[in-house]
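K.L.:
one predicted model, sequence on top.
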Amino acid sequence: MAGSFLGPFIQGAFLFTAAGRLDLPRAWLFLAVSFIWMFGNVVLVALTNPELLNHRGEWKKKKDAKAWDRKLLPVFALFGLYIIPVAMGLDVGRYHWSNLGLWATVLGTLLFTLGWTVITWAMLVNTHFETTVRIQTDRNHKVVTTGPYAFVRHPGYLGAALWALGSPLIVGSAYGLIPAAITVSILLIRTHLEDETLRAELPGYTDYAQRVRYRLLPGIW
């Protein structure tokens, strides 16, 4: 839980250090929106699904997590939580490579908000929304079909992709979209691998996949 609260401050430290200045209103907006949503997410999940927070916080202890996910997860965190803020800071604060207009801030805030809404919704209905990919036999792992899972099979990754793309837009950074795109690519790989794992190892998932055809985007994939 502490990590969720510290996340925006750590991102802010990377962003402003890279920028070399503090007078960046849209960067402060990004951090404010990040803190509000991360705080709200933790509070809502703590009130409705507190067991999940404990399991997510103990992800390093999950010895049965898939080996490929133990490799992908740090790369995702590196790009999503650190390289994106550094790129944004270098772009809009230090070198002024780009300066997207107000439209980008509005669009980015909408994408970020939608992304965290989807993530939070998924966490509220799915008690198996752990940090790493594994078949949770110790927790009576079952297929979840309600909430956002009625529309796509991996709504958490959809939400993460939206906040990754929305973050640099809030700040007005075009170059921040480069690591954001890499982050989304990592999410696509993780989605594919997790989906194959669940099809092979989780009873009932294949039938669910036949009913809910799309992994991330209805009508596309």
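P.N.:
Cool, got the structure.

K.L.:
only C-alpha atoms from now on, for both contacts and neighbour counts.
P.N.:
Fine.

K.L.:
straight-line length of stretch 44-63, end to end?
P.N.:
End-to-end distance of stretch 44-63: 28 Å, with Cα to Cα, to the nearest Å as the criterion.

K.L.:
list the buried residues of that stretch.
P.N.:
44, 45, 46, 49, 52, 53, 55, 56, 62 (16 or more other Cα atoms under 10 Å).

K.L.:
then stretch 181-192?
P.N.:
If you call a residue buried by 16+ other Cα under 10 Å, then stretch 181-192 has these buried ones: 181, 182, 183, 184, 186, 187, 188, 190, 191.

K.L.:
and those residues as a markdown table, adding secondary structure and distance to residue 152?
P.N.:
Listed next are the buried residues of stretch 181-192 as a markdown table, based on DSSP: H, G, I helix; E, B strand; the rest coil; distance: Cα to Cα, whole Å:
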| residue | secondary structure | distance to residue 152 |
| --- | --- | --- |
| 181 | helix | 21 |
| 182 | helix | 22 |
| 183 | helix | 20 |
| 184 | helix | 17 |
| 186 | helix | 18 |
| 187 | helix | 15 |
| 188 | helix | 14 |
| 190 | helix | 15 |
| 191 | helix | 11 |
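
K.L.:
and which of these is nearest residue 148?
P.N.:
Residue 148 lies nearest to residue 191 out of the buried residues of stretch 181-192, by Cα to Cα, at 15.5 Å.

K.L.:
let's bring in a second model and compare:
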Amino acid sequence: MVTRLILQSLAWLVAMGVLLFGAAGTLAWPAAWWYLIELAVLSLWLGLWLARHDPALLAERLAPLVQAQQSRWDRPFMAAIWTVWCGWLILMGFDAMRFRWSAPMPLWLMILGALCVFVCIVICRFVFRANSYAAPVVKIQASRGHTVADTGPYAYVRHPMYASALLFFVGTPLQLGSWWGFVALPVMAYGMGWRAVREERLLAEQLHGYTDYMARVRYRFVPFIW
């Protein structure tokens, strides 16, 4: 399992590097190197923690993004979000290095971006600790005895992982030094919100106790806002 974790993480990081540096037209992009190094360290830290504390969840996290039990609407959504993701990385490479469309990012904002990415991954650890069914795809995991998660961050918002993803979406263009990277944020935030609503409908219909949980925890992403 650990070997698979390392290989998949490495493949993903290499793919991101190809998109970023290919769009930038140069390997001399320190911000992108630091970004990839941070993701590598944090991903390994989180993955090794999962391997020790919840190997079943790690297996779910390493599973393909298209699965037989996955909701039908989630398959085209995943294809769309990964297409946007790849285009986003290419846009930031064009902006920050190749064409330099926007003004240079202040160093303190780039550091803030790295902090946002760090906090996102730390929140994910708390999410995984509270919810052993936090698969990357939308499905009911009946074979694993799927139950409602309502402790930890789930006691405050219904989708803490999506909420943490918003930090990641803000932190990435900051750390990479691309103002144009913020153009994609409304699209990605809307996509996460749309998916959260559809996922809740499925859980309310098929997962015992989820309707009561929705009544207890009113907010999806941010307390007192939405």
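P.N.:
Alright, I've got the coordinates. Only a predicted model underlies this, so the values are computations on that prediction, with no experimental measurement involved.

K.L.:
so what number do they get for TM-score?
P.N.:
Aligned and superposed, the two chains score 0.93 in TM-score terms (TM-score structural alignment, normalised by the length of structure 1); 220 aligned residues with a Cα RMSD of 1.6 Å.

K.L.:
restricted to helices, list the buried residues of stretch 44-63 of structure 1.
P.N.:
44, 45, 46, 52, 53, 55, 56 (DSSP state H).

K.L.:
aligned to the first one, what sits in structure 2?
P.N.:
Under the alignment (TM-score structural alignment), residue 44 of structure 1 pairs with residue 49 in structure 2.

K.L.:
number of residues surrounding the equivalent of residue 130 of structure 2 over in structure 1?
P.N.:
Using TM-score structural alignment, the equivalent of residue 130 of structure 2 in structure 1 is residue 125. Using other Cα atoms under 10 Å, the number of residues around residue 125 of structure 1 comes to 18.

K.L.:
same question for the one 10 residues further on.
P.N.:
The local packing of residue 135 of structure 1 (other Cα under 10 Å) involves 18 other residues.

K.L.:
that one: what secondary structure?
P.N.:
Secondary structure, DSSP: H, G, I helix; E, B strand; the rest coil: residue 135 of structure 1 is coil.

K.L.:
break down structure 2 into its helices, ranges please.
P.N.:
Counting by DSSP H, the segments of structure 2 that form helices are 2-24, 30-53, 55-62, 74-93, 107-130, 160-176, 185-206, 210-216.

K.L.:
redo these as JSON lines? Include distance to residue 141 of structure 2.
P.N.:
Putting these into JSON lines (distance: least, Cα to Cα, whole Å) gives the following:
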{"stretch": "helix 2-24", "distance to residue 141 of structure 2": "21"}
{"stretch": "helix 30-53", "distance to residue 141 of structure 2": "18"}
{"stretch": "helix 55-62", "distance to residue 141 of structure 2": "10"}
{"stretch": "helix 74-93", "distance to residue 141 of structure 2": "15"}
{"stretch": "helix 107-130", "distance to residue 141 of structure 2": "15"}
{"stretch": "helix 160-176", "distance to residue 141 of structure 2": "18"}
{"stretch": "helix 185-206", "distance to residue 141 of structure 2": "10"}
{"stretch": "helix 210-216", "distance to residue 141 of structure 2": "14"}
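
K.L.:
returning to that earlier point: for the match of residue 130 of structure 2, which non-adjacent residue is spatially closest?
P.N.:
Computed as Cα to Cα, 6 or more residues apart in numbering, the closest residue to residue 125 of structure 1 that is not its neighbour in sequence is residue 147, at 6.4 Å.

K.L.:
ok, residue 218 of structure 1 next?
P.N.:
For residue 218 of structure 1, the nearest residue in space outside its immediate sequence neighbours is residue 152; the separation is 6.6 Å by Cα to Cα, 6+ apart.

K.L.:
tell me the counterpart of that neighbour in structure 2.
P.N.:
Correspondence of residue 152 of structure 1 to structure 2, assessed by TM-score structural alignment: residue 157.

K.L.:
and the gap between the residue nearest the centre of structure 1 and residue 205 of structure 1?
P.N.:
When structure 1 is reduced to its mean C-alpha position, the nearest residue by Cα atoms, centre = their mean turns out to be residue 160, at 2.8 Å. Here the distance between residue 160 of structure 1 and residue 205 of structure 1 works out to 22 Å (Cα to Cα).

K.L.:
just checking, the match of residue 130 of structure 2 touches residue 146?
P.N.:
Yes - counting by Cα atoms under 8 Å, a contact exists between residue 125 of structure 1 and residue 146, whose distance comes to 6.9 Å.

K.L.:
fine, thanks again, bye for now.
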